[in-house]
Each structure stands twice: as C-alpha cells, then as structure tokens.
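Asker: Mind looking at a prediction? Sequence and model below.
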Amino acid sequence: MTAILLVQGDITRQSADAIVNAANSSLLGGGGVDGAVHRRGGPAILAECRALRASRYGRGLPVGRAVATTAGRLDARWVIHTVGPVFSTGEDRSELLASCYRESLRVADELGARTVAFPAVSAGTYGWPLDDAARVAVETVRAADTAVEEVRFVLFDERAYEAFAARVG
C-alpha cells in the first residue's frame, strides 16, 4: 500500500526519487510549478525536454500523459512531466486529470522510483476547483497499482493543503 503524505511548501525544495511537474504540452517551461521546476532544476531539464520534442513529442506531450527527464539541480533523480487538462464547466475532463496521476505513477514504476512528490495538477492556472482536484488526485493514487511506496502531495498554500487533507482523512 502506498503511503500518502501532505506537505505545504515548494515542490522544488522536496527530496524525492521523482518530482512531478505540472507541465504544459510544449515541455519547454512556463508559469507556476512548470516555471519553478525549470528555474530551480536548471538547463539540463530543458535540454532533455527539447530532445523529447525533437524525437517522440514533436507536437508536444498530450494531456493526461507523462514522460521523465533528469531532475537537474533538484534534490531528485527524475522529473516526471505531466500535462493536466484545463478545467471546463461544459465538459467532464476528470478522467484526463486522473490519467495524469496514473501515468506519472506508471513512469515512476518504470524508473524504479519509490518516493514521488506531486503538485495539485491543474489546480493552478488551469482553473480546476481545489476540492475536486484533491478528490481526483487522492482517489486515483489510492486506486493505483504501483510499487511507489510514498506519494507526497506538495501543496503551495494552506487552502490547497486543507482541500487535500479533507480527502486524505
């Protein structure tokens, strides 16, 4: 059984086998968690992302998928990049959000990662309501068939922490 921990803070300051990046499909950096991971991790992450774009992901990483790179200067072995869906009131995209967590754990298993730090995927600039983002994240991780021993949700502020705490119990 995978242990689920909650931490309020900066995901780029975490020590884990893998840190999950809430990336945009370009894989070339952006705002929020994505920008922070690229800034703190340094140019090695961007170099590997560019190589991925030049080979397998010429059109970008699809929503709900995940891919790993080096972690550069982060205190981790890998960064697992996943592209969350933009929230929509007119379309249920929760399966795409759940796929971000499942796919990230699948990649972590392929790498042999035992500890994985996740942000609240899609709950920032992509507009996903925090309570529902927490529900999807926690339910998906609990249901996942994974060898990952510890999933740490790293929440940026108290509001996000409380939303996830209500789901973890």
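Answerer: Received it, and whenever you're ready, just let me know what you need.
Asker: make it CA atoms for all contacts and neighbour counts henceforth
Answerer: OK.
Asker: Contacts only, for the residue lying closest to residue 144 once chain neighbours are set aside.
Answerer: Nearest residue to residue 144 in three dimensions, chain neighbours excluded: residue 102, at 6.6 Å (Cα to Cα, 6 or more residues apart in numbering). Shown in contact with residue 102 (Cα atoms under 8 Å, 6 or more residues apart in numbering): 140-141, 144.
Asker: okay, now the one to match up with it:
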Amino acid sequence: MTKLTVLRADITALDVDVIVNAANPSLLGGGGVDGAIHRAAGPGLDEECRALGGCRTGEAKVTGGHRLPARWVVHTVGPVWRGGGGGEDDLLASCYRRSLEEAKRLGARTIAFPAISTGAYGFPAERAAAIAVRTVRAYLEEHPAAPEVFLVAYSPAAGQVLSAAVEEAGEG
C-alpha cells in the first residue's frame, strides 16, 4: 500500500507533484492556506482560477502550480461546520477522495493535503483528521498505484492531531 505520512511544513514550499488547496467556492483566494497558496503561486493562479467558474463543496478542480514547487494544485471546497447534521462528514470525505482521483488522473506520484475545513470553516480538528485518514486509507487500499500522500500540518498542534489520527487508524 502507498505510504501515508504526516509532515509539519509550509505546504506552499513542498516539492511534490500536487498540493491541495482548501479553497472557497469562488476559487479566487481567501485566508489561511488558500491565501498562502494564491500568494505563493502568483497572479497566474488567480487568472486560471477565474476561468474555472468556481467549485462546489465536496468537489475538486485542477490548475497548474505556477510559481509553486508543485506542478499542480487541486482546489477543493470543504464544508462549513454546522454541528454535524448537514452532511459535513460526507462532504469532507468527498474532498479527499475527489482530490486523490484528480491526482491519479494527472499521473501524480505525490500529493500533499492541508487539514481541509479546520480553519475558518470551523470543522473540529480531531473529527476532520479521522475522516481524512479513513478516507485516504480506503482510497489507497482500493488503488495501490495511487500517489504517495502527505497530510501537512502548519502548526505543532495540528501535527499532533493528524499524527494521533494516523496512529489510531493503525498507520503509525
């Protein structure tokens, strides 16, 4: 099975084939990781995103990496946390699954994910980490040739949450 690794890093600086952007529905940049990716990639990313016409929650769209070390950016829109009764878990799982499908379609060998929806969208970090690990593991089991996956934490606290989820799932 392809490896699943937790990294504490700046996702915009990673030399991987694909980085995933926790985007907003407009795809035109925002705060958090979305803003950081847009700033690091430069104006070409904004221009390419404008042409995509936005993205719905749980779906994913691809652009080039522009000034990033990554060759491609997969933009996915995570759910806003509304207490857990609005299908948020399924939508978040869809973000990870659809992003992996796009990376596989591109022929990527490596993909790096941020903790989707855990910032301004308010998804509980532990719950989001468990969904991420469960979804990625299931995808990797079904698709042995899938890309190597990195779950990227910007802060030590986020890294601990992701590492705990991986260990609890039996991957650590």
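Answerer: It's in. Since we're looking at a predicted model, the values are computed, not measured.
Asker: on that earlier part again, show only the entries of the contacts of residue 102 of structure 1 found in helices.
Answerer: Those of the contacts of residue 102 of structure 1 mapping onto helices are 140-141, per DSSP state H.
Asker: mind putting the contacts of residue 102 of structure 1 in JSON lines, neighbour count and distance to residue 42 of structure 1 included?
Answerer: JSON lines is the format used below for those (neighbours: other Cα atoms under 10 Å; distance: Cα to Cα, whole Å):
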{"residue": "140", "neighbour count": "18", "distance to residue 42 of structure 1": "31"}
{"residue": "141", "neighbour count": "19", "distance to residue 42 of structure 1": "29"}
{"residue": "144", "neighbour count": "17", "distance to residue 42 of structure 1": "31"}
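Asker: now, among the contacts of residue 102 of structure 1, which is nearest to residue 156 of structure 1?
Answerer: The closest of those to residue 156 of structure 1 turns out to be residue 141 (Cα to Cα; 19.2 Å).
Asker: Give the equivalent position in structure 2 for that closest one.
Answerer: Alignment note (TM-score structural alignment): residue 141 of structure 1 maps to residue 136 of structure 2.
Asker: Quick check: its match vs residue 92 of structure 2, distance?
Answerer: Distance, residue 136 of structure 2 to residue 92 of structure 2, using Cα to Cα, to the nearest Å: 12 Å.
Asker: Please apply the same query to residue 15 of structure 2.
Answerer: Plainly put, residue 15 of structure 2 is 25 Å away from residue 92 of structure 2 if you go by Cα to Cα.
Asker: Likewise for residue 157 of structure 2?
Answerer: Computed as Cα to Cα, the residue 157 of structure 2 to residue 92 of structure 2 distance reads 21 Å.
Asker: before we move on, which element is residue 46 of structure 2 in?
Answerer: Secondary structure from DSSP states H and E places residue 46 of structure 2 in helix 43-50.
Asker: Next: residue 5 of structure 2.
Answerer: Using DSSP H and E, residue 5 of structure 2 maps to strand 4-8.
Asker: Which stretches in structure 1 count as strands?
Answerer: Ranges of strands in structure 1, per DSSP state E, are 3-8, 18-23, 66-70, 78-83, 115-118, 150-155.
Asker: Could I get the buried residue list for the last one?
Answerer: It stands for strand 150-155 of structure 1. Neighbour counts over strand 150-155 of structure 1 (16 or more other Cα atoms under 10 Å) mark 150-155 as buried.
Asker: Going by distance to residue 45 of structure 1, which of those residues wins?
Answerer: Residue 45 of structure 1 lies nearest to residue 154 out of these, by Cα to Cα, at 20.2 Å.
Asker: and the closest one, what does it touch?
Answerer: 6-11, 117-120.
Asker: and if we set it to 10 Å?
Answerer: Residues in contact with residue 154 of structure 1, defined by Cα atoms under 10 Å, 6 or more residues apart in numbering, are 5-14, 19-20, 117-120, 160-161, 164.
Asker: Please name the residues that touch the residue most central in space within structure 2.
Answerer: Nearest to the geometric centre of structure 2 sits residue 113, at 3.4 Å (Cα atoms, centre = their mean). By Cα under 10 Å, 6+ apart, the residues touching residue 113 of structure 2 are 6-7, 11, 18-22, 74, 96, 99-100, 132, 149-153.
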